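Visitor: the sequence and its predicted three-dimensional model are supplied below.
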Amino acid sequence: MRTTFGTILVLLGCLLAAPAVAAYALVGEVTDRQRYLDAVEPLADDPEIQASVTEQINAALAGKVPESARSLVDQSVASFVRSDQFRQLWISVNQEAHPEVLAMLRGEEGGSLSVQGDAIVLDLGDVAAQLRERMTTEGVPFAEQIPPIDASVELISRPAVRQLVPAFDLLETLSVVLPIVTLLLLVGGVLIAARRGRVLIVGGIGLVVTMLLLVLFQFVARSEVTARSPRPELAGAFYDALTSQVMTIAWIACGVGGVAVIVGGIASAARSRRAASPPPRRRASFSR
């Protein structure tokens, strides 16, 4: 009876493990500004991000630069996007965009300039302004005559984000309680059971299966978000950055599940050997 009850508790814990991991990792990654910035900062070095920003700035410069200076301007743009100066501006731009990303995930209406129509837009105005100063300093012909550049990059569409709003709202609500309940169910189920080896095997297999399903869901959700975004390469890069911790914890949990299966197998085998071995014989004593 104890083993049956413990197995039920462990299976319930396995069912809650996937949303618990998503709640703990994703909610913390997105809602905490510093963790969000730490996640998106490396994207400044992503070739697809750099190519998209370069494309938008070059498009904004179209018709504003004489053809004779176009080659030098293109080289300056490419050099600037790969510089540390661009990295700092990238962080600054994302600091302004973070409240809007969070508002869209929560289903709130944002009123700032970083939301235009149905998409979150990263305003590259500051990037373009510093680029103009850099080109002037480097002596690029006609750079000082270039008017203010209006450039932006559409990042994630509102329809794509709204698909995840109900799930995110639920995860944010349960982000503290759910991981604790999951751990109590898993640990409590093992401790209550009389045959802990068997329960460990069941729990380990269940944990591996649920984590693999979580990984599969992540891939499916990524494809949906990128398919509905104006710039799939940017949306995909941001999605990977913000869900990387979810994937890391999921694979760690898979490893924990595998270890639980091995430990449970060893414990069950030892129990079986003890049950099969004959009881020790008592030596007969003779009294005179």
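Guide: Happy to help now that I have it.
Visitor: from now on I want contacts and neighbour counts done on CA atoms only, so please keep to that.
Guide: Fine.
Visitor: what residues does the strand or helix carrying W90 touch?
Guide: Secondary structure from DSSP states H and E places W90 in helix 84-105. The contact list for helix 84-105, computed with CA atoms under 8 Å, 6 or more residues apart in numbering, reads 30-31, 33, 36-37, 40-41, 44-45, 80-81, 109-110, 112, 114-115, 120-124, 126-127, 158, 161-162, 164-165, 168-169.
Visitor: from what I can see V77 touches L131, true?
Guide: Yes: the criterion here is CA atoms under 8 Å, and V77 meets it with L131 at 7.1 Å.
Visitor: included below, for side-by-side comparison, is a second structure:
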Amino acid sequence: MARLQRERDEARAQNLRKPGSKARVLRWTASIVLLVLLALLAFTTVPAFYLRTQLLDTDRYVATVAPLAADPAIQSEIADKVTNQITGAVDIQGITKDALDDLGQAAPRVASVISGLAPVLSQQTTDLIHSAVADFVAAPEFQDLWTRVNREAHQAVVSAASGSNDGAVSISDTGEITLSTKDIIDGVKANLTQRGVGIASQIPSIDGQITVAQAPALPQILTAINTFDKLSPLLGWLTALCAVGAVAVAPAGARRRATGLAGLSIAAGMALLAIALVVGRFLYLDAIPPDSLSPAAAESLFDTVLEPLRTTLRLVFVVGLLIAIAVFLAGRSSAAIWIRQGFARAGDYLTGRIGAHEVKPWQRMLARHRRVIEAAVIGIAALVLILWQYPTAAVAIWTAVITAVVILAVELLCRPAIVTPHPTGPAPDQVSQAAPGGQNPAGGQDAPE
């Protein structure tokens, strides 16, 4: 036994000293380096394209944040802020007290009764104003106002680098992005006037502000946005080149494995990006003072604006996993062969036509060209994901499911032609099926790469 082990060790050492072993190690090293770069580039490229297609596209951004107008947390935040701005600009308690004093002088008998009602009536007036504000932010008019203001906000952020901070949106030196409440207050004033609330005439023209975001490092963020916008096409090409290069430089016979590792690298990059978003969300919420924006409103803003990025990273993550799974199932490992053989046996069982009926000519033709057909199906699926303007994770999953169903249908329909001998000779895969070695789902031998 010791002698046999020694001979094995000597043979292994001799193989390592072969001229091709060093080149193989170098190829794998280069491939692994490119795979690491692929994961890092995927981690960077997806946010870069999100910035380019989402944050720097006014229509897309407005469409994303439009549902926030109906978000209870946002409506409650705006109602509270606007109410505080109105009550801060109008001395409601003073006006109420003066009115009660005038009433007491006109009717001395009730003066003692109404003298202490000023605080109560002041609070009721404040509640009435809050109710009017809440009704306004829940009305369709506020939906239109919210869309317009956010369109101006987007344009202000994009043009902030040039110092243009005019309009309903302003960006302070401390990185606060605020929305003007002037139009909201004017709408509330008109609403109160229609209700017959006399104090509405006392509300002055107020140009208050509501903080919707705060980033002390806003100048650096804007610089990063502009940089990513310019680099996004280059990052996309570099990501594709790294994926192709990692497979191309892999040793001969290992390119299939390198392809699967490329898919896993992309998925790993998306997993890191998901973790980074969780950390960034925590830091963002922790940096906003509660007195400037409530935690619930801040969460709604952050989650809504970044939802397209989350959707994209899920899509890319699913695509990366699908690549790795497809490569694994096409591999020569015992597990992959066992799975393929299981599919083949299941196909034989489902068709139930092995030797029982004459094989149709179209089945033989389908068996001869099934690989070309399956490759075309996969190519069409890839084009769908590439050409789909804004694909989601659901689009990727359904594309993969439909592709798998079509390929499975092709394999099942042509299965009788594969396992049934042709009258004038063996079927296209009959010889390979009888050959030694592992079999693929179609009954053929797993050929080396």
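Guide: Right, received. Where do you want to start? Fair warning: this is a prediction, and the values are worked out from it, not measured in the lab.
Visitor: ok so, going back, can you pull the buried residues of the helix holding W90 of the first structure?
Guide: The neighbour-count check on helix 84-105 of the first structure (16 or more other CA atoms under 10 Å) flags 86-87, 89-91, 93-94, 97-102, 104-105 as buried.
Visitor: now the helices for the stretch 51-200 of the first structure?
Guide: 67-81, 84-105, 125-137, 158-162, 165-174, 177-192, 196-227 (DSSP state H, counting those that start in this stretch).
Visitor: got JSON lines for those helices, with distance to A25 of the first structure too?
Guide: Formatted as JSON lines, these follow (distance: least, CA to CA, whole Å):
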{"stretch": "helix 67-81", "distance to A25 of the first structure": "31"}
{"stretch": "helix 84-105", "distance to A25 of the first structure": "15"}
{"stretch": "helix 125-137", "distance to A25 of the first structure": "31"}
{"stretch": "helix 158-162", "distance to A25 of the first structure": "18"}
{"stretch": "helix 165-174", "distance to A25 of the first structure": "10"}
{"stretch": "helix 177-192", "distance to A25 of the first structure": "10"}
{"stretch": "helix 196-227", "distance to A25 of the first structure": "13"}
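Visitor: mind checking which of the contacts of helix 84-105 of the first structure are buried?
Guide: Those of the contacts of helix 84-105 of the first structure that meet the buried threshold are 30-31, 33, 36-37, 40-41, 44, 80-81, 110, 114-115, 120-124, 126-127, 158, 161-162, 164-165, 168-169, by 16+ other CA under 10 Å.
Visitor: nearest the geometric middle of the first structure, what residue?
Guide: What sits nearest the mean C-alpha location of the first structure, by CA atoms, centre = their mean, is T243, with 0.8 Å.
Visitor: what does it align to in the second structure?
Guide: Alignment note (TM-score structural alignment): T243 of the first structure maps to L306 of the second structure.
Visitor: how much space between that match and N150 of the second structure?
Guide: 16 Å (CA to CA, to the nearest Å).
Visitor: same check, this time on V157 of the second structure
Guide: From V157 of the second structure to N150 of the second structure the distance is 10 Å (CA to CA).
Visitor: using the three-state scheme, assign P289 of the second structure.
Guide: What DSSP: H, G, I helix; E, B strand; the rest coil gives for P289 of the second structure is coil.
Visitor: give me the number of residues near it?
Guide: P289 of the second structure has 11 neighbours, counted by other CA atoms under 10 Å.
Visitor: contacts for stretch 241-254 of the first structure?
Guide: Counting by CA under 8 Å, 6+ apart, 18, 21-22, 25-26, 29-30, 36, 39-40, 43, 207-208, 211-212, 214-215 sit against stretch 241-254 of the first structure.
Visitor: err, stretch 33-42 of the second structure, not the other one
Guide: 235, 238-239, 242-243, 245-246, 261-262, 265-270.
Visitor: can you pick the most crowded of these?
Guide: That'd be I266 among those, by other CA under 10 Å, with 30 neighbours.
Visitor: the aligned partner of that residue in the first structure and A253 of the first structure, how far apart?
Guide: Aligned by TM-score structural alignment, I266 of the second structure pairs with L207 of the first structure. Between L207 of the first structure and A253 of the first structure the computed distance is 7 Å (CA to CA).
Visitor: tell me how far the aligned partner of E96 of the first structure in the second structure lies from V169 of the second structure.
Guide: With TM-score structural alignment as the criterion, E96 of the first structure lines up with E152 in the second structure. In this structure, E152 of the second structure and V169 of the second structure are 6 Å apart, going by CA to CA.
Visitor: what element comes up after the longest helix along the second structure heading to the C-terminus?
Guide: Longest helix in the second structure by number of residues (criterion: DSSP state H): helix 295-329. Following helix 295-329 of the second structure in sequence order, the next helix or strand is helix 334-351 (DSSP H and E).
Visitor: how far away from the center of its chain is that following helix?
Guide: 36 Å (CA atoms, centre = their mean, to the nearest Å).
Visitor: check stretch 225-237 of the first structure too.
Guide: 15 Å.
Visitor: residues contacting it, please?
Guide: 43, 48-49, 119, 154-157, 159-161, 222.
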